[in-house]
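Student: Sharing a model prediction with you, sequence too.
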Amino acid sequence: MKSALLIIDVQRGLFDPLPHPYEADAVVDRINQLSIRAREAGMPVMMVQHERLGSALAHGSEGWQLQEDLLVTAGDIMVRKTTPDAFLRTPLAELLVQHGVSRLVICGYATEFCVDTTTRRAAALGYPVVLAADAHTTHDKAHATALQIRTHHNATLPDITSFGPEIVALPTAEIAFQ
């Protein structure tokens, strides 16, 4: 089963301003560990970047750029998006087919928006998903801390069975690329 690593919205405009996302540095480090292992196994690494006109995430702006500590190589595949769903109005589905991908490993930002929506859409499209349980993050919200949000999603997304493909949440150290 060929996997692809999908790194969602690890961008300067989301990671640099204070307060930083929960465990921002540790999350980027874990994402880097995953990307190194994926590349070594010959699996595609896909960087998804959110963009919104007139905001800190305007295409090409400083905030739109990938986070400075994120390891990026010339062989990585870049995908631009404008909604929380990395598949909607993007070439992602076509790219996965072109690369023969049959499973996704998902990590990045924001747990309750883009990570959640893309995970659900991937499963709905027939892709088994491994959610990197300690390599996605968000900011604290008025109703819940970022840790509570991440814990909630790690527990509930794998409970969704109606799509058919399995969604599992695993720590970075347990995720293998074969």
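Tutor: That came through fine.

Student: okay, CA-based contacts and neighbour counts for the rest of this
Tutor: OK.

Student: Going along the chain, name the helices of the chain.
Tutor: Secondary structure of the chain (DSSP state H): helices at 12-15, 24-40, 92-98, 116-124, 146-156.

Student: Show me which positions of the first one end up buried.
Tutor: Which is helix 12-15. Neighbour-count burial for helix 12-15 flags 12-15 (criterion: 16 or more other C-alpha atoms under 10 Å).

Student: same question, the last one
Tutor: Within helix 146-156, the residues that qualify as buried by neighbour count (16+ other C-alpha under 10 Å) are 146-147, 149-150, 153-154.

Student: Report all helices and strands that it contacts.
Tutor: strand 129-137 (3 or more C-alpha pairs under 8 Å, 6 or more residues apart in numbering; DSSP states H and E).

Student: can you give me the angle the strand it packs on makes with helix 146-156?
Tutor: If you take axes from the mean of the first three to the mean of the last three C-alpha atoms, to 10 degrees, strand 129-137 sits at 180 degrees to helix 146-156.

Student: can the helices of the chain go into TSV with extra columns for distance to Gly75?
Tutor: Shown next, in TSV, are these (distance: least, C-alpha to C-alpha, whole Å):
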stretch	distance to Gly75
helix 12-15	21
helix 24-40	9
helix 92-98	13
helix 116-124	22
helix 146-156	30
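
Student: Gly108: which of these is closest?
Tutor: Using C-alpha to C-alpha as the measure, helix 24-40 is the one of these that comes nearest Gly108, at 7.6 Å.

Student: between that closest one and strand 129-137, how many degrees?
Tutor: 140 degrees.

Student: name the helices or strands packed onto helix 24-40?
Tutor: strand 3-8, strand 45-50, strand 103-109, strand 129-137.

Student: In addition, the following structure is provided for comparison:
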Amino acid sequence: MHRWAIPEREYARQEARRGRRHAYESLDPSRTALLVVDLVPFFFEANPICAAITPNVRLLADALRGAGGAVAWIVPGDPGPTTWAREFLGEDIAEMFRHSSGDGPIAGRLGPGLEARDGDLLVEKTATSALFPGSSTLHDQLRERGIENVVVTGTLTEVCVAGTARDAATLGYRTILVADATAGRDDDSHNATLTTIYRTFGDVRSTKDVLELVSTGVLS
């Protein structure tokens, strides 16, 4: 698990700005979705922290389902052999990432220890962010369910998780990134991303905090 932290100066900055440490101190679970980004075997094999966060992701998914919320499993899709990817990543790496999610139904592509249930949303994305226009059906599915709050988990913290969280905030969702249910490349990259999200785009909470919000609607 990452040794995560946000600098105290950032907490102080937000407290001075809005009068409280956290933007969102209450939550309606029935209008909340857990977004699980890119937790597929390809990334489990590359990063052991994916396995470490899996129990927390399961806890959050079970809690939200039980409280009437939604769970969205988001996996990488194949954007095709784009000119950008071939030039930026190189032919071999671009081809590798095109097929990083594997084949078959989305529910069967999840990493070890993760399981979609009836009623969960299953989403394939073709861009870094699952909420970038045209990259997936996620935004439409969330709107159909009346979702106002998104709780973002998954991997990599600094890439697809951050991209999805930023676009969620841009679209007006009350956005919470879960610090101990996301996996980055290393602690420094992870914590730098947490700080940026907390400073500019959304809240950053622990699994324990989010479970309390889902259970009671408020954080004591």
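Tutor: Here it is on my side, so go on. Since the model is a prediction, treat every value here as computed from it, not as a measurement.

Student: if we can go back for a sec, for the buried residues of helix 12-15 of the first structure, please prepare TSV with the additional fields distance to Met78 of the first structure.
Tutor: Listed next are these as TSV, based on distance: C-alpha to C-alpha, whole Å:
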residue	distance to Met78 of the first structure
Arg12	16
Gly13	17
Leu14	18
Phe15	18
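
Student: now, among those, which is nearest to Ala132 of the first structure?
Tutor: Out of the buried residues of helix 12-15 of the first structure, the member with the shortest distance to Ala132 of the first structure (by C-alpha to C-alpha) is Phe15, at 18.2 Å.

Student: what's the nearest residue to that closest one if we skip its chain neighbours?
Tutor: Pro21 (6.2 Å; C-alpha to C-alpha, 6 or more residues apart in numbering).

Student: That neighbour contacts Arg12, doesn't it?
Tutor: No. Contact between Pro21 of the first structure and Arg12 fails when scored by C-alpha atoms under 8 Å: they sit 11.3 Å apart.

Student: Show me the common contact partners of those two, please.
Tutor: Taking C-alpha atoms under 8 Å, 6 or more residues apart in numbering as the contact criterion, Pro21 of the first structure and Arg12 have no common neighbours.

Student: what about the residue nearest to Phe15 of the first structure, how many neighbours?
Tutor: 20 (other C-alpha atoms under 10 Å).

Student: Under the alignment, what does it map to in the second structure?
Tutor: Residue pairing (TM-score structural alignment): Pro21 of the first structure is matched to Asn47 of the second structure.

Student: surely its match meets Arg185?
Tutor: Yes. Under the criterion of C-alpha under 8 Å, Asn47 of the second structure makes contact with Arg185 at 7.4 Å.

Student: Please name the nearest non-neighbouring residue to Glu112 of the first structure.
Tutor: Ile149 (6.9 Å).

Student: Which position in the second structure pairs with the one you found?
Tutor: By TM-score structural alignment, Ile149 of the first structure lines up with Ser189.

Student: Equivalent analysis for Thr172 of the first structure, please.
Tutor: So Thr172 of the first structure corresponds to Thr207, using TM-score structural alignment.

Student: ok, now which ones touch that match?
Tutor: Applying C-alpha under 8 Å, 6+ apart, the residues near Thr207 of the second structure are 56, 60, 178-181.

Student: how close does it get to Phe88 of the second structure?
Tutor: Distance from Thr207 of the second structure to Phe88 of the second structure, counting by C-alpha to C-alpha, to the nearest Å: 35 Å.

Student: ditto for Ala16 of the second structure
Tutor: Ala16 of the second structure is 41 Å from Phe88 of the second structure, by C-alpha to C-alpha.

Student: And for Ile74 of the second structure?
Tutor: Taken as C-alpha to C-alpha, the span from Ile74 of the second structure to Phe88 of the second structure is 24 Å.

Student: Between those two, which is the more surrounded one?
Tutor: Ile74 (25 against 10).

Student: okay but the more buried one is in contact with Ser101, surely?
Tutor: No. Using C-alpha under 8 Å, Ile74 of the second structure is not in contact with Ser101; the gap is 10.1 Å.

Student: List the residues that contact the residue nearest to Ser101 of the second structure when sequence neighbours are not counted.
Tutor: Among residues not flanking Ser101 of the second structure along the chain, Pro76 sits closest, at 5.4 Å (C-alpha to C-alpha, 6+ apart). By C-alpha under 8 Å, 6+ apart, the contact list for Pro76 of the second structure reads 38, 100-101, 124-127.

Student: wait, doesn't His136 of the first structure sit right on Tyr109?
Tutor: Yes. Counting by C-alpha under 8 Å, His136 of the first structure does reach Tyr109; the two are 5.7 Å apart.

Student: what residues are shared contacts of the two?
Tutor: Val115.

Student: Look at the two and report which has more neighbours.
Tutor: Per other C-alpha under 10 Å, whichever of His136 of the first structure and Tyr109 has more neighbours is His136, with 30 against 25.

Student: what's the matching residue for the more buried one over in the second structure?
Tutor: Aligned partner of His136 of the first structure by TM-score structural alignment: Thr182.

Student: ok, now how distant is its match from Ser206 of the second structure?
Tutor: 10 Å.

Student: thought His139 of the second structure was touching Leu131?
Tutor: Yes. The criterion here is C-alpha under 8 Å, and His139 of the second structure meets it with Leu131 at 6.1 Å.
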